[in-house]
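Trainee: pasting the sequence and the predicted model now:
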Amino acid sequence: MSGSNYRPWLNNYPKGVPHEIDLDQYPSILSLLESCFERFRHRPAFSNMGRTISYGELDTLSRQFAVFLVNELNCSKGDRIAMMMPNVLQYPIAICGALRAGMVVVNTNPMYTARELRHQLVDSGAKVIVVLDNFAETVASVNKDTPTEHVVTTGIGDMLSFPKSVITNFVVKHVKKMVPPYDIPGAVRFRDALRRGAGKPLPKPEVDAGDIAFLQYTGGTTGVAKGAMLTHRNMIANMQQASAWISSDMTEGEEVIVTALPLYHIFALTANCLTFMKIGGHNHLITNPRDMPGFVAELGKIRYTSLTGVNTLFNGLLNTPGFEKLDFSNLRMTLGGGMAVQRSVAERWKRVTGSTLAEAYGLTETSPAVCINPLDISEYNGSIGLPISSTDVTIQSDDGQILPVGETGELCVRGPQVMKGYWNRPEETAKIIDPQGWLHTGDIARMDEKGFFYIVDRKKDMILVSGFNVYPNEIEDVVACMPGILEVAAIGVPDPKSGEAVKLVIVKKDPSLTEEAIRAHCRTELTGYKQPKYIEFRDSLPKSNVGKILRRELREEQAKAG
């Protein structure tokens, strides 16, 4: 019953979801793209800031970019190309073009500091980087210290229609002053690259399923960022798994998805961009979702059927005036991932939108999806869902024993979406993938008798109070239910009596909320050792580029403060 062949989740799969997926339907992402371009040629593919490009236009533009890379920059199969942009139309064009040239895409956070960017360009050996003007100053500052030979620059408005393209770029640069001056000798403009690749044949590279498609960097919050080698097979597998999971709820060629998470994040890359391309979906790219009023205004113009995000994004929308007045009648799928979805946020989302916020779970190292909740669940269930097709998940003890139903241990994954390993880091790969092929996630979880999995917490975030394990997710969930709370993070701080004690860092929604009210609530909902010893109020919490609250930074601040 506790062995790795015990898969109770298969009995609870949504109707029509296969136990195994077809890994051979598409030998590479290239063959998938060609299929999409042909089947959905006249359908809208991507929209941004009022401009829409069809699958046929994406075919033409990405082909032009691929030809430029091969013919003009002499790029070869396997060469790495970095992408340093927010969600603009240039992004899918560049990704598709790079893959069609047989290159490896290195997704790069535009907010990187010079140190972080230098590390990623040197570590990946990127030959080319495509960068938005707003962030080109950072590239200029490190370019001489990296192996990067070619820089392609682009403006936010470059792919918009005339005269909006010119006006947008002028306003961004000269009115809003969002483009710091930079000097990159020999840099090529994106539109010039497309022109230079037009009308020429594209040599088709021989791409194998085992070839790397993406170097997706991760671990920057825990140390030196490592490049997860995601092969064409990994990515195709996850697209097949995800599309099989949503197939009964989605109609090919009819879906409209809002992409607010950045495409350089693995969640948006696989779930929104590639999976929805596979089913002929129409992607609305949101360039700056942190501008919540602007985001809500944009949502008011779109008849969308799907929305993905992280907990803080959904919470932000719910707390933005006007959101509750939007038309949610077409919204059939709301998917939360990247961090734990809080019950209070999920329940409020259901009340406001009528759509259940279904939680999913994955990692950069798994392309990313591992578990997804059935989309037909009537309400938030606190679970990360069931393992998707062709995926094994076990709960293991510290000594590698597979634990029975209901017991808590480390969540481990095995499946075709598990990465090839970390780029040039065999020792780091061996630490996370064992000889039996199990990827050890570092997440503490349990499985119920139906095969639903529940994340208890991250190993490293766990707080040890007098020998008792305290999981920040549980504390945060309890506190977030209070109406006066906007955001909350729980961390462990040193304590002479108990080893560690719980500290809450809170952003108020109600200015009149008091520390005593929070303590009273916690006394009602939490056993003694789980109750916060310290409470601190702040105007904001540190977050990652996708809005994930960074407990690590809070712990580091605490350590410095003594």
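Mentor: Looks like it came in fine.
Trainee: only C-alpha atoms for contact and neighbour calcs from this point on.
Mentor: Fine.
Trainee: was I right to think L313 contacts N545?
Mentor: No. With contact defined as Cα atoms under 8 Å, L313 does not count as touching N545 (11.6 Å).
Trainee: structure two is appended below for comparative analysis:
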Amino acid sequence: MSLNMAMLLTESVRNNATRNAILFDAFKMSYAELHGASNKIANILTGMGLEQGQKVALLLPNIPQFLVCYYGILKAGGVVVPLNVLFKTNEVAYHLEDSESIALFVWESFLGEALPGFRQAETCHKLIVVNAPGNTAKPEGNDIYSFNELMASASPSFDIVQTNSDDTAIILYTSGTTGKPKGAELSHFNIFMNVRSITHELGITWSNEDVGLAALPLFHSFGQTCVMNSIISVGGTLSLMPRFDPVKAFEIIERDRVTIFSGVPTMYFYLLNHPDRKKHDLTSLRMCSSGGAAIPVEILNYWKREFNFDILEGYGLSETSPVASFNVTFKEPKAGSVGIPIWGVEMAIMNEKGEKLPPEEIGEIAIRGHNVMKGYYRKPEATAECIRGNGWFYTGDIGKVDKDGYFFIVDRVKDMIIRGGFNVYPREIEELLYSHPAVAECAVVGVPDVVHGEEIKAVVVLKDNASASEDELREYCRERIAAYKYPRYIEVRREQLPKNATGKILKRELRTLD
């Protein structure tokens, strides 16, 4: 069965050609203009030799060019590999090589980290620099191109490549048990069904009158599926925000009459507690959702009191496209619950033997259905480790289900830290700390944080006769990994870390800020 995810755009163009697809402060782009611009990208890439199924990476913030490139790659039959804009050089290089991306679109401000990362990646042969309008500056090199120059001469007509529904459309990177990020392969059908579930199954009718605020990063599965693709699929308008700021969010909501907002709990915390909130008219909002991490019940209750409607909390992972469950409007939401499975998706609580547990018993959450990824790209062993027993994806999250079918997250099997909606795997940071000449041993854990949900804490034991301050170690990490990953809290000890009889560090004894 043929299906290309870019049809979310091409179908919306039919009835919404002159309507605004994108707002970016004073800039406006209609559906017809977005369609034509993404066709240009498809022509540019095929002209460069892109073959169906080849990967193209994006290192772009929430700007109109993200959508232009995203849908253009899909139209050309390519696979989109969105990269975190906070990546450092070695992280850029790793993701380009691991995904086998042959080209990279990069925003001009990110060249400091991206250019050397591109040079290190043997698989990537084209670097396309996305400049602000009117600018064509780029580094020297026959393999480096100006986005604006290419667009100026490209044709706005393109015959979309027919891909199969189970072909890979997107590779989203997520951390795993090895500490190295793994690429979750999501098919065109995975994403299409997830979008349809969001826009048709939650009890709220989405339409081309809706305006969605893209405050979540579009490289992240939450922002990409639940905001960008969902709004485009109904012919609505997407108002872009490159970096979340509560005051700017208030201004955009009021100015553009935003109706739909999706965010991580941190965003709601800032919005509700900002002293300027009541200076702005936010009455256009009619649907808000939260994901990425558990949202405190007090925030849910506070929001309901202030705005007279519920924040709908959902649950999912990059490996599940991402949505697996959601609270819905036609059933009373349960505070602290991540809701019920979306249409066509099963969720269960499993014991260690892979047997389903009854209501209220605690076990590992497993998911199967149209939303589960094809697997981790080029990592069959890692795929087999988490997808097993008749197609069940084992999430690594501990939870329970009540008698009404509502799921609750209790804890995580893995040591994954979720900071502000971003996954952080401790081992990656531990390996970095171990590379410091003064560090003898270390452990990284998540500690509760009212703003970010969890904050990163590193407990370090120094080598005999070695010295390193907490500030020095923090700066060492900050310079080498993305900003959301480095530990804000560092505790330096002289004695050994607590361990069990087998020598394993007892991390549970370190999860405190005392």
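Mentor: Perfect, thanks for sending it. The structure presented is a predicted model; accordingly, all values stated were derived computationally and were not measured.
Trainee: and the TM-score between these chains?
Mentor: The TM-score (TM-score structural alignment, normalised by the length of the second structure) is 0.80; 449 aligned residues with a Cα RMSD of 3.1 Å.
Trainee: follow-up on the earlier one: neighbour count for L313 and N545 of the first structure, which is higher?
Mentor: Ranked by neighbour count (other Cα atoms under 10 Å), L313 of the first structure and N545 place L313 first, with 20 against 14.
Trainee: that one in helix, strand or coil?
Mentor: helix (DSSP: H, G, I helix; E, B strand; the rest coil).
Trainee: contacts only, for the residue of the second structure sitting at the aligned position of it.
Mentor: The equivalent of L313 of the first structure in the second structure is M267 (alignment by TM-score structural alignment). Contact analysis of M267 of the second structure by Cα atoms under 8 Å, 6 or more residues apart in numbering lists F244, P246.
Trainee: and M267 of the second structure, how far is that from A42 of the second structure?
Mentor: For M267 of the second structure, the distance to A42 of the second structure (Cα to Cα, to the nearest Å) stands at 35 Å.
Trainee: what lies in contact with stretch 261-276 of the first structure?
Mentor: By Cα under 8 Å, 6+ apart, stretch 261-276 of the first structure touches 83, 85-87, 91-92, 107-109, 216, 235, 238-240, 242-243, 255, 257, 259, 282-283, 286-287, 289, 308-309, 337-338, 364, 367-369, 546.
Trainee: what ranges do the strands span in the stretch 201-350 of the second structure?
Mentor: Here the stretch 201-350 of the second structure has its strands, by DSSP state E, counting those that start in this stretch, at 211-214, 237-240, 260-263, 287-290, 311-316, 323-326, 340-341, 345-350.
Trainee: dump the ones you listed into TSV; add mean neighbour count and distance to I252 of the second structure as well.
Mentor: Converted to TSV, the strands of the stretch 201-350 of the second structure look like this (neighbours: other Cα atoms under 10 Å; distance: least, Cα to Cα, whole Å):
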stretch	mean neighbour count	distance to I252 of the second structure
strand 211-214	28	8
strand 237-240	26	8
strand 260-263	23	11
strand 287-290	20	15
strand 311-316	25	19
strand 323-326	27	26
strand 340-341	24	32
strand 345-350	21	35
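Trainee: any chance of CSV for the ones you listed, columns distance to P358 of the second structure?
Mentor: What follows is those, written out as CSV (distance: least, Cα to Cα, whole Å):
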stretch, distance to P358 of the second structure
strand 211-214, 39
strand 237-240, 42
strand 260-263, 32
strand 287-290, 27
strand 311-316, 20
strand 323-326, 18
strand 340-341, 16
strand 345-350, 8
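Trainee: quick one: closest of those strands to K379 of the second structure.
Mentor: The closest of these to K379 of the second structure is strand 311-316. By Cα to Cα, the value is 21.1 Å.
Trainee: the first structure: matching residues for the closest one?
Mentor: Using TM-score structural alignment, strand 311-316 of the second structure pairs with 357-362 in the first structure.
Trainee: give me the mean distance between that stretch and the second structure.
Mentor: Stretch 357-362 of the first structure, aligned to the second structure and superposed, deviates on average by 0.9 Å (mean Cα distance after the TM-score superposition for the first structure).
Trainee: on that earlier part again, mind checking which of the contacts of stretch 261-276 of the first structure are in helices?
Mentor: In this view, those that belong to helices under DSSP state H are Y91, P92, M235, N238, M239, Q240, A242, S243.
Trainee: among these, who's most crowded?
Mentor: That'd be N238 among these, by other Cα under 10 Å, with 30 neighbours.
Trainee: and V401 of the second structure? What does it align with in the first structure?
Mentor: Match for V401 of the second structure (TM-score structural alignment): M447.
Trainee: count the neighbours of its match for me.
Mentor: 26.
Trainee: nearest residue to it other than its sequence neighbours?
Mentor: F453 (4.4 Å; Cα to Cα, 6 or more residues apart in numbering).
Trainee: so what's N84 of the second structure up against?
Mentor: L59, F219, H220.
Trainee: what of T312 of the first structure?
Mentor: So T312 of the first structure contacts G547, K548 (Cα under 8 Å, 6+ apart).
Trainee: now the one 5 residues further on
Mentor: By Cα under 8 Å, 6+ apart, the contact set of L317 of the first structure is M292, V296, F323.
Trainee: show me the helices in the stretch 351-500 of the second structure, by range?
Mentor: 380-386, 426-434, 470-478 (DSSP state H, counting those that start in this stretch).
Trainee: and those as a markdown table, adding distance to N327 of the second structure?
Mentor: What follows is these, written out as a markdown table (distance: least, Cα to Cα, whole Å):
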| stretch | distance to N327 of the second structure |
| --- | --- |
| helix 380-386 | 26 |
| helix 426-434 | 30 |
| helix 470-478 | 37 |
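Trainee: of the ones you listed, which is nearest E91 of the second structure?
Mentor: It's helix 426-434; of these, that one is closest to E91 of the second structure (Cα to Cα) at 11.2 Å.
Trainee: and the closest one with helix 470-478, angle?
Mentor: On the basis of axes from the mean of the first three to the mean of the last three Cα atoms, to 10 degrees, helix 426-434 of the second structure is oriented at 120 degrees to helix 470-478.
Trainee: counterpart of helix 426-434 of the second structure in the first structure, which residues?
Mentor: Under TM-score structural alignment, there's no match for helix 426-434 of the second structure.
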